[in-house]
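K.L.:
Curious how this folds, go ahead:
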Amino acid sequence: MIEIKTRAEIEIMRESALIVSKTLGILAKEIKPGVTTLQLDKIAEEHIRDHGAEPGFLGLYDFPNTLCMSPNEQVVHGIPNATPLEEGDIISIDCGALKNGFYGDHAYTFAIGDIDPKVEKLLKVTKESLYIGIREFKLNNRVGDVGYAIQQYCEAHGYGVVRELVGHGLGKKMHEDPEMPNYGRRGKGKKFIEGMVVAIEPMINMGTHRIKQHRDGWTITTLDKKPSAHFEHNVALVDGKPELLSTFAYIYDALGIKSDEEAEFRQEALVL
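P.N.:
Okay, the predicted model is just below:
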């Protein structure tokens, strides 16, 4: 059952989402060769708690950490460890926060120094597909419209679209209805209704769409061990249109990147 949110609840969710956004911005300044994912995990937990929230992933389904940290061929759900990051790596960081009874949850894939141009293109196309999908999240469209748009764009570039892992509704629970696959058929699936809040999150592989789960019960890698990218936003349906609750602006501010990619999904300018 889809849990519709009031305008007041959407604003509470925006606060939770922005705690995650700011956490990713803090991490963007720290990600470099030699840093371990465990070090980044500690920074994230402290920042979330300092802002009156609880880490959304820590203990959820018994996950052991604050962040899902997935380098290179890892798709999602990587567990932080003591292995240092290296020049040329990429790492997907998925972060959640719970405040005032509502979750925020989004993700970004970072480059560690200079990366292979082919991998850089994977990141670019995956992030572009996120916004292509968000544009389809509008009144009376359906789940399949979002998935179809993402799938067509990514497969046109020769990439694999993961099937087993999907986006989701978001609210008082981390995972609510509806499931939001990154593949599908136009006009199929549940219809979008005013007040819905979802996490749209393309998980796109450079090679095959097939994946493998590891013995730790969490880590997911590409079957062919080629790189994977993951970008995620939290989006509310407001006045029939998609409105971002999360932002990558704090990441871009930390990295010195100029971007207006989010402007069409905001009713007013975001103040950093």
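K.L.:
can we go C-alpha only for contacts and neighbour counts from here?
P.N.:
Noted.
K.L.:
dump the residue contacts of the residue most central in space within the chain.
P.N.:
Among the residues of the chain, the one closest to the centroid is residue 232, at 2.2 Å (Cα atoms, centre = their mean). Shown in contact with residue 232 (Cα atoms under 8 Å, 6 or more residues apart in numbering): 105, 106, 107, 108, 130, 199, 200, 201, 202.
K.L.:
Give me the neighbour count for the residue nearest to residue 206 when sequence neighbours are not counted.
P.N.:
The shortest distance from residue 206 to any non-neighbouring residue, by Cα to Cα, 6 or more residues apart in numbering, is to residue 159 (5.0 Å). Using other Cα atoms under 10 Å, residue 159 is surrounded by 21 other residues.
K.L.:
For the comparison step, fold the sequence that follows:
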Amino acid sequence: MIRLKNHTQIEGIRKSCKLLARMFQELVPLVQEGVETRDLDQWVQRYIKQAGGKPAFLGYGDDANPYPAALCVSINNEVIHGIPGKRKIQKGDLVSLDCGINLEGYFSDQAVTVEVGVVSPEAQRLNKITQECLYKGIEQARYGNRLLQIARSVYQYAQSYGYGVVHQYCGHGVGFSPHEDPQVPNVPHGPNPRLIEGMVLAIEPMINLGTGDVTLLDDGWTVVTADGKLSAHWEHTIAIFQDHTEILTLPE
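P.N.:
Okay, here's the model as predicted:
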């Protein structure tokens, strides 16, 4: 069931999103050669706590295997849900960061992919096109359109560059919890509800240099490309109004 939000509730989500956007502005410069990924997670946990929020991802999921961090750090062929640890970031890496904040019961979600130092031309191009895919999708996220218009725009743009589009994972509703209905795919397949006022969505293209197929590692969280090639990931939380669509996770 899609849970629509009223203006008061969207304001609460907006505050959570603005906090997350400010956090990313400070986090991205810390993604440097030699930094252990767990150090980024610890920084994020401190930042969120000091701001009066709670990490949305920490402890999320199955009770038997809850996600153990506040930040997902996925490097190169890792698509999403990379678990922070002792791994050190290297020059030339593509590092995807995904995080959410629970601020007084209102949830935000955002992802960016950071280029560490000078990356290969193919990595730079993939990252650029993936970010453009996000905004292509947002352009179609308008009152009166249908959900799969978002997916079709993302898919066709990525395909025009020969990239694989991840189909096993997708965007989602957000606001009252980290993941809500509807699913927001990047491949045009599945339910196709009309977009109406009060919908809050996380749009998140996951685009691969090769195949769109992915594999889940034994840790139960980390998703990698099936062919070992690079992946990039960008995400914004948006709100649908009758007369406009607002990107809530843009910095103020």
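K.L.:
Now the TM-score, please.
P.N.:
Here the TM-score for the pair of chains, by TM-score structural alignment, normalised by the length of structure 2, is 0.96; 248 aligned residues with a Cα RMSD of 1.2 Å.
K.L.:
quick one on the thing from earlier: to which residue of structure 2 is the residue nearest to residue 206 of structure 1 aligned?
P.N.:
Aligned counterpart of residue 159 of structure 1 in structure 2: residue 163 (TM-score structural alignment).
K.L.:
Thought residue 213 was touching that match, still the case?
P.N.:
No: Residue 163 of structure 2 is beyond contact range of residue 213, at 11.2 Å (criterion: Cα atoms under 8 Å).
K.L.:
Quick one: residues contacting the match of residue 159 of structure 1.
P.N.:
Contacts of residue 163 of structure 2 by Cα under 8 Å, 6+ apart are 207, 208, 209, 210, 211, 212.
K.L.:
out of the residues you listed, which one sits closest to residue 142 of structure 2?
P.N.:
residue 207 (22.7 Å; Cα to Cα).
K.L.:
Leaving out chain neighbours, which residue sits closest to the counterpart of that closest one in structure 1?
P.N.:
Under the alignment (TM-score structural alignment), residue 207 of structure 2 pairs with residue 204 of structure 1. Among residues not flanking residue 204 of structure 1 along the chain, residue 161 sits closest, at 4.9 Å (Cα to Cα, 6+ apart).
K.L.:
Around the one you found, count how many other residues there are.
P.N.:
27.
K.L.:
Would you mind confirming that it is in contact with residue 209?
P.N.:
Yes: between residue 161 of structure 1 and residue 209 there is a contact under Cα under 8 Å: 5.0 Å.
K.L.:
Now do the SS call for residue 143 of structure 2.
P.N.:
coil (DSSP: H, G, I helix; E, B strand; the rest coil).
K.L.:
Likewise for the one 10 residues further on?
P.N.:
When the structure is split into helix, strand and coil by three-state DSSP, residue 153 of structure 2 lands in helix.
K.L.:
For whatever residue of structure 1 lines up with it, which non-adjacent residue is closest in space?
P.N.:
The alignment partner of residue 153 of structure 2 in structure 1, by TM-score structural alignment, is residue 149. Nearest residue to residue 149 of structure 1, sequence neighbours excluded (Cα to Cα, 6+ apart): residue 133, at 5.7 Å.
K.L.:
I figured residue 41 of structure 1 hits residue 82, correct?
P.N.:
No: using Cα under 8 Å, residue 41 of structure 1 is not in contact with residue 82; the gap is 10.7 Å.
K.L.:
For those two, indicate the residue with more neighbours.
P.N.:
Applying other Cα under 10 Å to residue 41 of structure 1 and residue 82 shows that residue 41 carries more neighbours, namely 22 against 10.
K.L.:
and the helix or strand containing the more buried one, what other elements does it pack with?
P.N.:
For residue 41 of structure 1, the enclosing helix or strand under DSSP states H and E is helix 37-50. Helix 37-50 of structure 1 is packed against helix 7-30, strand 54-55, strand 67-71, with contacts defined by 3 or more Cα pairs under 8 Å, 6 or more residues apart in numbering; DSSP states H and E.
K.L.:
who's in contact with residue 233 of structure 2?
P.N.:
79-80, 96, 111-113, 127, 130-131, 204-207.
K.L.:
so which of those is the most crowded?
P.N.:
residue 205 (33 neighbours).
K.L.:
residue contacts, that residue?
P.N.:
Applying Cα under 8 Å, 6+ apart, the residues contacting residue 205 of structure 2 are 130, 133, 134, 154, 165, 166, 170, 171, 186, 233, 234, 235.
K.L.:
Lovely, talk soon.
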